[in-house]
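> Pasting the sequence and the predicted model now:
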Amino acid sequence: MTGAVADWLGGACLLAGALLSLAAGIGVMRFPDVLSRMHAATKPQVLGVLLLITGLALRLRTGSDLGMIMLVAIFQLATAPVSAQMIGRAAYRSGRIDRDLLDADELAGR
């Protein structure tokens, strides 16, 4: 009985992760500026991938698979925020953002 519950939870996580990843992709295509696109590319996408990974872990449940899934999760958490930071900084330095949209501008003096 526990396997069936884990399979259902895994399926729900897979579905939720797929929907969040789809929302991230739509946001990247539809949002007007770099900062909005950067937000869409990182926040829902990372959560979507983590839900997909959780769903896979609940469905597979073997030691070697769980180890590989954990490595993918760690790599995703380490790279997505750093890449978004670098994209945002490059867009700021190249003047491709509307500075009127910023609430605070910590890079103005640099």
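Done, it's in. Residues are numbered from 1 along each chain as shown.
> going forward, measure contacts between C-alpha atoms and count neighbours the same way
Fine.
> Give me the longest helix you can find in this structure.
Assignment by DSSP state H gives helix 63-93 as the longest helix of the chain.
> ok, and for that helix, which residues are buried?
Neighbour counts over helix 63-93 (16 or more other CA atoms under 10 Å) mark 66, 69-70, 73, 76-77, 81, 84, 88, 92 as buried.
> In the protein, which residue is most central in space?
The centre of the chain sits closest to residue 46, judged by CA atoms, centre = their mean, with a distance of 1.8 Å.
> can you map out the strands along the chain?
Along the chain, no segments are classed as strands by DSSP state E.
> which residues in it form helices?
So, for the chain - with DSSP H - the helices run 2-30, 34-60, 63-93.
> any idea how far the residue nearest to residue 58 when sequence neighbours are not counted is from residue 62?
Nearest residue to residue 58, sequence neighbours excluded (CA to CA, 6 or more residues apart in numbering): residue 10, at 5.0 Å. According to CA to CA, to the nearest Å, residue 10 and residue 62 sit 14 Å apart.
> And here is the other one:
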Amino acid sequence: MTHLTELPDWAALLVALLLLAGAGLALIGSFGLLRLGSFYERIHAPTLGSTLGIGCVLIASMLCFSVLESRLVLHEVLITALMVITTPVTLMLLARAALYRDRSEGDDSVPPPPAG
């Protein structure tokens, strides 16, 4: 019914390990989101977990379909590039917006803006 039965054992093992690593990293990021206290602490764990986790999943996908189709499949490179670029930019924009909000509200727990 599926072509995955044609995947060699070495490739199936490597794909399974990459998928488990990606899922584990995403899970660790989710736990970090739940466990950490402030917004500034919480923002890092899911960002790192999702970036590294999706990277492992996309590498597994590239390997699986490259082996099955006997040619190099690079569709996932675009997804990887977009994730690697957009996730940190989103993190930075969210952190700057929260920092601006906290400074305008007079929150003493955030550092003052740089002089100059």
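Nice, I can see it. Predicted model, so just to flag it, every value in this text is computed and none were measured.
> rewinding a little: got the helices of the first structure as a markdown table, with distance to residue 106 of the first structure columns?
Shown next, in a markdown table, are these (distance: least, CA to CA, whole Å):
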| stretch | distance to residue 106 of the first structure |
| --- | --- |
| helix 2-30 | 25 |
| helix 34-60 | 15 |
| helix 63-93 | 11 |
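> Between those helices, which one is closest to residue 110 of the first structure.
Of all the helices of the first structure, it is helix 63-93 that lies closest to residue 110 of the first structure, at 9.7 Å by CA to CA.
> and the angle from that closest one to helix 34-60?
Interaxial angle, helix 63-93 of the first structure versus helix 34-60 (axes from the mean of the first three to the mean of the last three CA atoms, to 10 degrees): 180 degrees.
> Return the list of helices and strands in contact with helix 63-93 of the first structure.
In this structure, helix 63-93 of the first structure packs against helix 34-60, with contacts taken as 3 or more CA pairs under 8 Å, 6 or more residues apart in numbering; DSSP states H and E.
> Would you confirm that residue 35 of the first structure contacts residue 99?
No: counting by CA atoms under 8 Å, residue 35 of the first structure does not reach residue 99; the two are 10.6 Å apart.
> neighbour count winner among the two?
Ranked by neighbour count (other CA atoms under 10 Å), residue 35 of the first structure and residue 99 place residue 35 first, with 21 against 12.
> Tell me which residues touch the more buried one, please.
Neighbour list for residue 35 of the first structure: 88, 97 [criterion: CA atoms under 8 Å, 6 or more residues apart in numbering].
> now the one 5 residues further on
Contacts were defined as CA under 8 Å, 6+ apart; by that measure residue 40 of the first structure touches 24-25, 27-28.
> Need the counterpart of residue 7 of the first structure in the second structure.
Here residue 7 of the first structure is matched to residue 12 in the second structure, going by TM-score structural alignment.
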